[in-house]
Structures are given as structure tokens and as C-alpha cells.
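Peer 1: for reference, the sequence and a predicted model appear below.
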Amino acid sequence: MTTPPSTSLPASRLSVFRVLLLPGWLDSDAAHWQSRWERLHGDHRVTQDDWQWPKRGDWMARLEDVLLQDDTPAVLVAHSLGCQLVAAWAAHSRHTARVAAALLVAPPDVEREDMPPQLAPWRPIVRARLPFPSTAVVSRDDPYCAPERAAEMAVQWGCELVSVGDRGHLNGESGLGDWPEGRALLDALLART
């Protein structure tokens, strides 16, 4: 497990990629760092037809469609259920070469008994190793995933694991603002590609 980096690559390095934001269940609200990144950096949000009752196959198909629209290498920046989307899509797609890297933030443990019934289609968790460089960013007090389970998923997916301490679900309620530390983690990940 590593700690977050404090430096950032030049913007030109990131500009050669298409940054696709993959929100979790119910989408990311205006205070969420993903929404802020969309406004600040021009990242592209992958929208889903049904945020309330997410179906794994439908979400995978939508991600595939977006990736096939442009030949520019993509970087996936996922939050919560979006992390499970990356794992499920990568295990089934023939187009994983279109993805240069993935930043997976706050992956939820959808196999827990107390998860909402809307997330049942996401069981079991896809545990295959990701075919591209990836970093999993976790919080020690995430209400949707115990640190041990987050670490287990990161190992199975082949991710570098970064703990950011006690920051909740790393969402709009976590007080991250524009989350420059997250952008630095993205830059560090891209430096490995």
C-alpha cells in the first residue's frame, strides 16, 4: 500500500488521453469530485440509462459503446459501483486495449448482506485481473466496504492500493472539493503506462 503522491504531471501528459468518469449507483451529485473534474478538466461522464436500478450488462454495454466512439486511448476514473463496472467490463470485452489505465475509487462490497436490493445484479463480484495498469483508492472508514475487503479486491484486480485514511466513501459528503490529491494519483498512474 502506498501513500498519495504530492506532485502532478504536466497537463499535456494527461491531454493525450480521453478521461472517462464512471459514477456509481445514483450518479455523482454536483458536490462530488467527479462532477467537479468534469467542469474543471473537461472529463467525460459516461451516463447510464438507469441510475436507480443498475443492471450490470446494461452498464457494461454503455461503457463499451462510449469506448468504441473514439480511437483516443481512454483512462477510466471510476467511483463506487463504477469500480465494479470496470472489473465486469474488462473481464468480458474484446476492446480492453482501448483503455490505458483505470483509477478505481472507493469500490463497494456489493456482496455484503446489507447492500440495497438494487445492487443484487452486481453479485458476484468479478475478480479477474485487470489487463491495464490500475490504482485502487480506499478509505479506512468507507461505510460500503471494509478495508480488508477493499484490499482483497485490489489484489485480485492487480491494482496498486492507496489508502487515504478516514475519508468516508470518497464522495461529495467526504469534503474533498476538487480533490487535487486524486488528480495527482491519476497523474502518477498515467506515468506508469
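Peer 2: Received it, and whenever you're ready, just let me know what you need.
Peer 1: can we go C-alpha only for contacts and neighbour counts from here?
Peer 2: OK.
Peer 1: S134 touches L190, doesn't it?
Peer 2: No. S134 lies out of contact with L190 (C-alpha atoms under 8 Å); the separation is 9.1 Å.
Peer 1: so what sits against both of these two?
Peer 2: Residues touching both S134 and L190 (C-alpha atoms under 8 Å, 6 or more residues apart in numbering): A101.
Peer 1: helix/strand/coil for A88?
Peer 2: helix (DSSP: H, G, I helix; E, B strand; the rest coil).
Peer 1: so it touches M60, yeah?
Peer 2: Yes. Counting by C-alpha under 8 Å, A88 touches M60, with 7.2 Å between them.
Peer 1: after the helix or strand encompassing R36 comes which helix or strand?
Peer 2: Using DSSP states H and E, R36 sits within helix 33-41. Counting by DSSP H and E, the next helix or strand C-terminal to helix 33-41 is strand 44-45.
Peer 1: one step back: who's more crowded, S134 and L190?
Peer 2: Neighbour count, other C-alpha atoms under 10 Å: between S134 and L190, S134 has more, with 26 against 20.
Peer 1: second one coming, line it up with the first:
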Amino acid sequence: MKLLTLRLTQNMHARSSLLALALCVGATSGEGALGIFEDHADIGATRRAGSAEYHAATQAYTVSGGGENMWFTNDAFHFVWKRVSGDVTLAADISFPTAGGNAHRKACLLIRQSLEPESAYADAVVHGDGLTSLQYRETRNARTYEIQSGVSGPKRLRIEKRGKYVSMSIAAEGEPLH
């Protein structure tokens, strides 16, 4: 499996930033303007429009967003996505552009049922303060739950769906995912 690189930029006019890459299959059949992804969009009511860029030479994505959160029963964030079905895996190196900033900003790898703000989902997420979690909403309009990792600020994330189970793997920079 190829490891993607996700570089994040923060919209300085937003109280927090939330950015996501959609889950896609490990093997890809070519790259377009957004690499392996189909499109990108703001989900829910965001304060500022987000953006996404793919850098083919480095196979890296730069994603910027001005959404409020993915939590409770409704979400607002910028999403780079590709439609998939069945068992899927996505892994990425993740970095914020600067240290500090909003402790609650998030970067996540995400499996989402739809592009609606209240959609069911599961994500592997790293917060600006290093908090790392597997978050999920089991059904549309339901509450979001969280399983926190004991590891703070990993540089690598992986989310994997096998059947009806979703798992998260993490690692330090240059280390294998576990």
C-alpha cells in the first residue's frame, strides 16, 4: 500500500479547522487533478470555503478548511473524497503547517456514508494538541462517540474497514503502522 502525505493549512479566520481525506481502496487506477480522489467539498455550514491541492511530484495533498467540527449529530468541515464500497484502507503521513494554533483543529482519515452533514461515519483523527482518536457516528443524526488512543501526536495514521469493523493504526514518523 502506498502511503499518502497530507499537509494541512489552517484558515486563520475560523475558530477551528477540520480537514478530512475520504477513504479509498489501497490500489489506485490512476491519478487526476486530485490524485486518487474524485472531488472535494465543504460539508455542512462552514465559516470559510476550504480548498484542496494535489502535488503530483511529491504525491502530497494540501488541504485547508474553515469548518467548526465533526461531533455531536452534525458536521462542518472540508472533505477530499472518493466513492468506494466494500473493504477499504487509507493511510497517510499527517502534519499541521505550524505548531500551536487551535488545540481542537483536526486532521482525519474518514469513512463516511454520504456527503450530508449528519451522515454516519468513522474516522481516525489527530487534533492540534496531539489527541488521537477513533471517532464514529453509528447512524444518521446520531451522537458521535470517541475511543482515545494513549499515543499523542502520531505522524502516520491508517483507517481500515473490514466487513462491519473499523480500526485505526498509528505510528511515529518513519515507523511502521501498528
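Peer 2: Perfect, thanks for sending it. All figures in this text were calculated on a predicted structure; none of them were measured in a lab.
Peer 1: and the TM-score between these chains?
Peer 2: Scored by TM-score structural alignment, normalised by the length of the second structure, the superposition of the two chains gives a TM-score of 0.31; 97 aligned residues with a C-alpha RMSD of 5.2 Å.
Peer 1: all strands for the second structure, in order.
Peer 2: 4-10, 18-22, 39-43, 48-55, 60-66, 69-71, 74-81, 88-95, 106-112, 121-127, 132-137, 144-148, 156-162, 165-171 (DSSP state E).
Peer 1: could those strands go into TSV alongside mean neighbour count?
Peer 2: As requested, the strands of the second structure are arranged in TSV below (neighbours: other C-alpha atoms under 10 Å):
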stretch	mean neighbour count
strand 4-10	22
strand 18-22	27
strand 39-43	19
strand 48-55	19
strand 60-66	24
strand 69-71	20
strand 74-81	24
strand 88-95	22
strand 106-112	26
strand 121-127	26
strand 132-137	23
strand 144-148	15
strand 156-162	22
strand 165-171	18
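Peer 1: you'd agree L76 of the first structure is up against V99?
Peer 2: Yes. Contact status for L76 of the first structure versus V99: in contact at 7.2 Å, counting by C-alpha under 8 Å.
Peer 1: out of these two, which sits in the busier spot?
Peer 2: Using other C-alpha under 10 Å, the more surrounded residue of L76 of the first structure and V99 is L76, with 26 against 21.
Peer 1: just the element for that one, please.
Peer 2: strand 74-79.
Peer 1: by how many degrees do that strand and helix 33-41 diverge?
Peer 2: 140 degrees (axes from the mean of the first three to the mean of the last three C-alpha atoms, to 10 degrees).
Peer 1: neighbours around D58 of the first structure, how many?
Peer 2: By the criterion of other C-alpha under 10 Å, D58 of the first structure has 13 neighbours.
Peer 1: so how far is L134 of the second structure from Y145 of the second structure?
Peer 2: 8 Å (C-alpha to C-alpha, to the nearest Å).
Peer 1: no no, I94 of the second structure
Peer 2: 15 Å.
Peer 1: repeat for L8 of the second structure
Peer 2: Taking C-alpha to C-alpha, one finds L8 of the second structure at 19 Å from L134 of the second structure.
Peer 1: list the contacts of the residue nearest to H55 of the second structure when sequence neighbours are not counted.
Peer 2: For H55 of the second structure, ignoring the flanking residues on the chain, the nearest one in space by C-alpha to C-alpha, 6 or more residues apart in numbering is Y61 at 6.2 Å. For Y61 of the second structure, the contacting residues are 4-7, 52-55, by C-alpha under 8 Å, 6+ apart.
Peer 1: D75 of the second structure: which of those residues is nearest?
Peer 2: Ranked by distance to D75 of the second structure (C-alpha to C-alpha), these are led by A52 at 18.4 Å.
Peer 1: from memory the closest one sits against S64, does it?
Peer 2: Yes. Between A52 of the second structure and S64 there is a contact under C-alpha under 8 Å: 6.4 Å.
Peer 1: so what sits against both of those two?
Peer 2: Joint contacts of A52 of the second structure and S64 (C-alpha under 8 Å, 6+ apart) do not exist.
Peer 1: wait, isn't H127 of the second structure in contact with A107?
Peer 2: Yes. Checked against C-alpha under 8 Å, the pair H127 of the second structure and A107 is within contact range at 6.5 Å.
Peer 1: is it correct that A184 of the first structure falls within a strand?
Peer 2: No. Using three-state DSSP, the assignment for A184 of the first structure is helix, not a strand.
Peer 1: what number of residues lie near it?
Peer 2: With other C-alpha under 10 Å as criterion, A184 of the first structure counts 17.
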